[in-house]
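In: I'll drop the sequence and a predicted model, then ask my questions.
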Amino acid sequence: MNNLVDIFCDVDDFCHQFLPKWEAQLLSNGTRKRIRSSKMSISERMTIVIAFHQSNHRDFKNFYIGLVRQYWSEYFPELLSYTRFINTMSELIVPMCAYFQTVKGEPTGIAFVDSTSLKVCHNIRIPRHRVFADSAKRGKGTMGWFFGFKLHLLINHNGEIIALNISPGNTNDRTPIPDLCKNLTGKLYADKGYIGKKLSETLKESDIDLVTTVRKNMKAKVISAFDRAMLSKRYIIETVNDQLKNISQIEHSRHRSATGFMLNVISGIVAYCLKKQKPRIRLANSELEMMAA
C-alpha cells in the first residue's frame, strides 16, 4: 500500500499546480461555463487508474469492484460507484497527459526508437468495427497484419520513455521521427525499417546520429565498436514494448470511445514510468569512453 500512497502524493502535488491553471484556461476561453466539483478529486481518480495499470489485472471492472471497493475504501472515503467512475474518466485525459510530461525520462545521449502495433479488434471483426472505423487503419508489423494504431516510442539506455507518438496503423515508421527527436542529441539506434537518406540528413542537422542495421541487399557499413554493441542491445526497447502491453495493459479490444483508448494508453505508460525497476543497459566506463571517442 505504500506504493499507492506514494503515487497519490506525487499525483496530488502535480494536480495542485496544474489544475487551477487548466481550469482557469477552460473558463477564460469558453470551453466550460463552470467547473463542477466531484466527491472524488481528480488526483484520487488518477491514482486509481494508474494503480490498475500496475496491478496485473486485465479487467478494470473487476479491479474496481473486487479490489478498490472492498479493500481500498478507507483510502478513498468518497469512492464513486463503478458506473459513475467510468462516466467521469474522460476528465482525466488532459491531466494524465500533462502528468506524463513530469515523469518521462531525459535524453542521455543514447536513444532507441521503435514502433509497436495497438490492435483495436481481431482481424475477422474489422468489417463490423465501428468505434475507430474512421481513424484506425490496417497496418503490417512483424506479427502480420492488424487493424488499429501504432505506438512510436523513444527511450534512453536506462529504459525511460523520452517521447511517444500514436499514429494510424498504416503510418510509415520514419514519419513521426523528426517530431519525436525535437529535444534529442547524440546517438539514435533503430532497426532497418528506419533506413532513409532523407531522414538521416534531417536528424544530422539536429546533431543526431542515426545508426541502423542494414538490409540483406545492402553493403555492410563501417561502424564503431560502440555502435555495434548498442545495436546488439536494441532488445531493450522491445522489452519496454512487451511490458507496456502485457503488464501495463495498454492494448485491448474493448474500447467504447477514442477518449477511453487514449486514456488507457497514456495511463499505462505513466504507470510504467513510475516503476522503480526498468530494463536498462549498464554501461561500463570503458564503453562510455568508446562513445566519447
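Out: Here it is on my side, so go on.
In: alpha carbons only for contacts and neighbour counts from here, please
Out: OK.
In: Wasn't T47 part of a strand?
Out: No - counting by DSSP: H, G, I helix; E, B strand; the rest coil, T47 is not part of a strand but helix.
In: Correct me if wrong: it contacts L4.
Out: Yes - counting by Cα atoms under 8 Å, T47 touches L4, with 7.4 Å between them.
In: Of the two, give the one with the bigger neighbour count.
Out: T47 (22 against 15; other Cα atoms under 10 Å).
In: The nearest residue to the more buried one once chain neighbours are set aside and T116, how far apart?
Out: Nearest non-adjacent residue to T47, counting by Cα to Cα, 6 or more residues apart in numbering: F8, 5.5 Å away. From F8 across to T116, the span is 30 Å (Cα to Cα, to the nearest Å).
In: do L263 as well
Out: 18 Å.
In: can you tell me which residues contact Q249?
Out: By Cα atoms under 8 Å, 6 or more residues apart in numbering, Q249 lies in contact with 53, 56, 58, 268.
In: and those, which are buried?
Out: 53, 268 (16 or more other Cα atoms under 10 Å).
In: Can you flag which of the contacts of Q249 belong to helices?
Out: If you go by DSSP state H, the contacts of Q249 have 53, 268 in helices.
In: Second structure for comparison follows:
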Amino acid sequence: MSLEALFCDVDDFCQVFLPQWEREQLVCGERQRRRPARLSVSEMMTIIIHFHQSHYRHFKGYYLGYVRPHLKRAFPGLVSYQRFVALIPSVLIPLCAYLQQRKGPATGIAFIDATPITVCHNRRINRHRVFKKIARRGKTSMGWFYGFKLHLVVNDRGELLAFHVTPGNVDDRQPVPHLTQGLSGKLFGDKGYISKCLFQTLFEKGLQLMTPIRKNMHNRLLTLFDKLLLRRRALIETIHDQLKNISQIEHSRHRSIGNFMVNLVAGLIAYTHQPLKPSLNLTHPQLMLLNKPR
C-alpha cells in the first residue's frame, strides 16, 4: 500500500472518529493549553504505521534516515525526533479504534494461538525497570521468556478477528472466551487449548473448539475436513512470524508502556494492510460445505 493511499484511509477515519472522541472526553474543569500541533493526528498515525511497512529495524533510523530527508514535502510540519517520540502516546486511542475497523469478517473458520512478546533478555530481568510491574516470566515450547503474550484470532484468509495482550505467565486458555465473542463455527488451536470446560463454554455459544489430542487421550472421530484444517494451524504461526520480522512488533528498546502499545497496535494495523496474507484459499462453496451442520 502506498504512503498516499495509507494517509487517505487514515485521514478519512480520523475525520469521523476524532470529533466524536473529543465530545465524549471528560472535562476536569481546569484551564488547559490547547495549542495546535504542527503534525495532525492522521499524519502521526500514517508515519507510525508506515514505519512497520518500511522494513526498517528501529524507528529512530526510519525517522531520521528516511522521513526527514525524503518525506518533508509530504509532511511539511515535521518535528524533531525527540518531539515526535513524546507525541507518540497521544495517538494510542485513535490507533486502537482504527484497528477495530480493520478487522476481517467472520467466515465460520478461525485459528487461535499465542506468541511471546519479549521485552528484554533473560539475563537482564532483574535490572529491567520499564515493565517491572506488569511484565511476567512465561514459558513456551522454546523456553522461558520475560514479557507479554499476544493472543490472536484470525480467519481462513489470514485476516485479523481479535487480539489480546496479557502478561507472560497467563494461561493461553484464559482470554479465549473474551477473544471469541460474536464468533461461530469452528475454532482451531494447538494442544495448549485442550480443556473440557472451555470446550463446553464455547460450544454453548455456537463455536466448536478443535484441537489435536494428547497421547494419553482417547481418540475421537473427526471429519476429513477438520483433520486437514487442524494440520493447517501453521497459518497463524506464519502470521506471528510476519508480525515479528516484518512489522517489528517485538524489540527490547521500549522506554514507556504507552510507546510499547503504540508499536504493537501499529504493527497489527500494518499487517492488515498487506495485500497478500497467509491464506487457505478456500472458495465460498467449500466454506459452505465446512459450515454445513451434520
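Out: Received, thanks. It should be emphasised that the depicted structure is a prediction, and the values quoted were computed from it without experimental measurement.
In: Of the contacts of Q249 of the first structure, which is the nearest to T142 of the first structure?
Out: For those, the minimum distance to T142 of the first structure (Cα to Cα) is 22.7 Å, reached by G268.
In: hang on, that closest one packs against L244?
Out: Yes - counting by Cα under 8 Å, G268 of the first structure touches L244, with 6.8 Å between them.
In: any common contacting residues for these two?
Out: Residues touching both G268 of the first structure and L244 (Cα under 8 Å, 6+ apart): I250.
In: what does the helix or strand harbouring S167 of the first structure correspond to over in the second structure?
Out: Assigned by DSSP states H and E, S167 of the first structure belongs to strand 161-168. Here strand 161-168 of the first structure aligns to the second structure at residues 160-167, judged by TM-score structural alignment.
In: How far does that stretch sit from its chain's centre?
Out: What separates the centre of stretch 160-167 of the second structure from the centre of its chain is 6 Å, taken as Cα atoms, centre = their mean, to the nearest Å.
In: how about the strands in the second structure?
Out: All strands of the second structure, identified by DSSP state E, fall at 109-118, 136-140, 143-155, 160-167, 185-188, 207-210.
In: Out of these, which one sits most buried?
Out: Mean neighbour count (mean count of other Cα atoms under 10 Å) peaks for strand 109-118 among the strands of the second structure, with a mean of 24.
In: name the helices or strands packed onto that one?
Out: Contact partners of strand 109-118 of the second structure among helices and strands, from 3 or more Cα pairs under 8 Å, 6 or more residues apart in numbering; DSSP states H and E: strand 143-155, strand 185-188, helix 234-245.
In: Please repeat the previous calculation with a cut-off of 10 Å.
Out: For strand 109-118 of the second structure, the elements it packs on are strand 136-140, strand 143-155, strand 160-167, helix 176-179, strand 185-188, strand 207-210, helix 224-230, helix 234-245, judged by 3 or more Cα pairs under 10 Å, 6 or more residues apart in numbering; DSSP states H and E.
In: how much does it stray from the first structure?
Out: Compared with the first structure after fitting, strand 109-118 of the second structure deviates on average by 0.2 Å (mean Cα distance after the TM-score superposition for the first structure).
In: Check the gap between K233 of the first structure and G66 of the first structure for me.
Out: According to Cα to Cα, K233 of the first structure stands 40 Å off from G66 of the first structure.
In: Correction: the previous question concerned E201 of the first structure.
Out: Taking Cα to Cα, one finds E201 of the first structure at 54 Å from G66 of the first structure.
In: where along the stretch 1-150 of the first structure do the helices fall?
Out: Remark: helices assigned in the stretch 1-150 of the first structure by DSSP state H, counting those that start in this stretch are 2-28, 42-53, 60-63, 69-71, 82-88, 93-103.
In: any idea which of the ones you listed is most buried?
Out: Stretch with highest mean neighbour count among those: helix 42-53 (a mean of 22; mean count of other Cα under 10 Å).
In: That helix relative to helix 93-103, how many degrees between them?
Out: 70 degrees (axes from the mean of the first three to the mean of the last three Cα atoms, to 10 degrees).
In: List of residues touching stretch 87-99 of the first structure?
Out: Identification of contacts with stretch 87-99 of the first structure by Cα atoms under 10 Å, 6 or more residues apart in numbering yields 10-11, 14-15, 18-19, 22, 38, 40, 42-43, 45-46, 49-50, 80-81, 100, 257-264, 266-267, 269-270.
In: Could you tell me where that stretch falls in the second structure?
Out: In the comparison with the second structure, stretch 87-99 of the first structure aligns to the range 86-98 (TM-score structural alignment).
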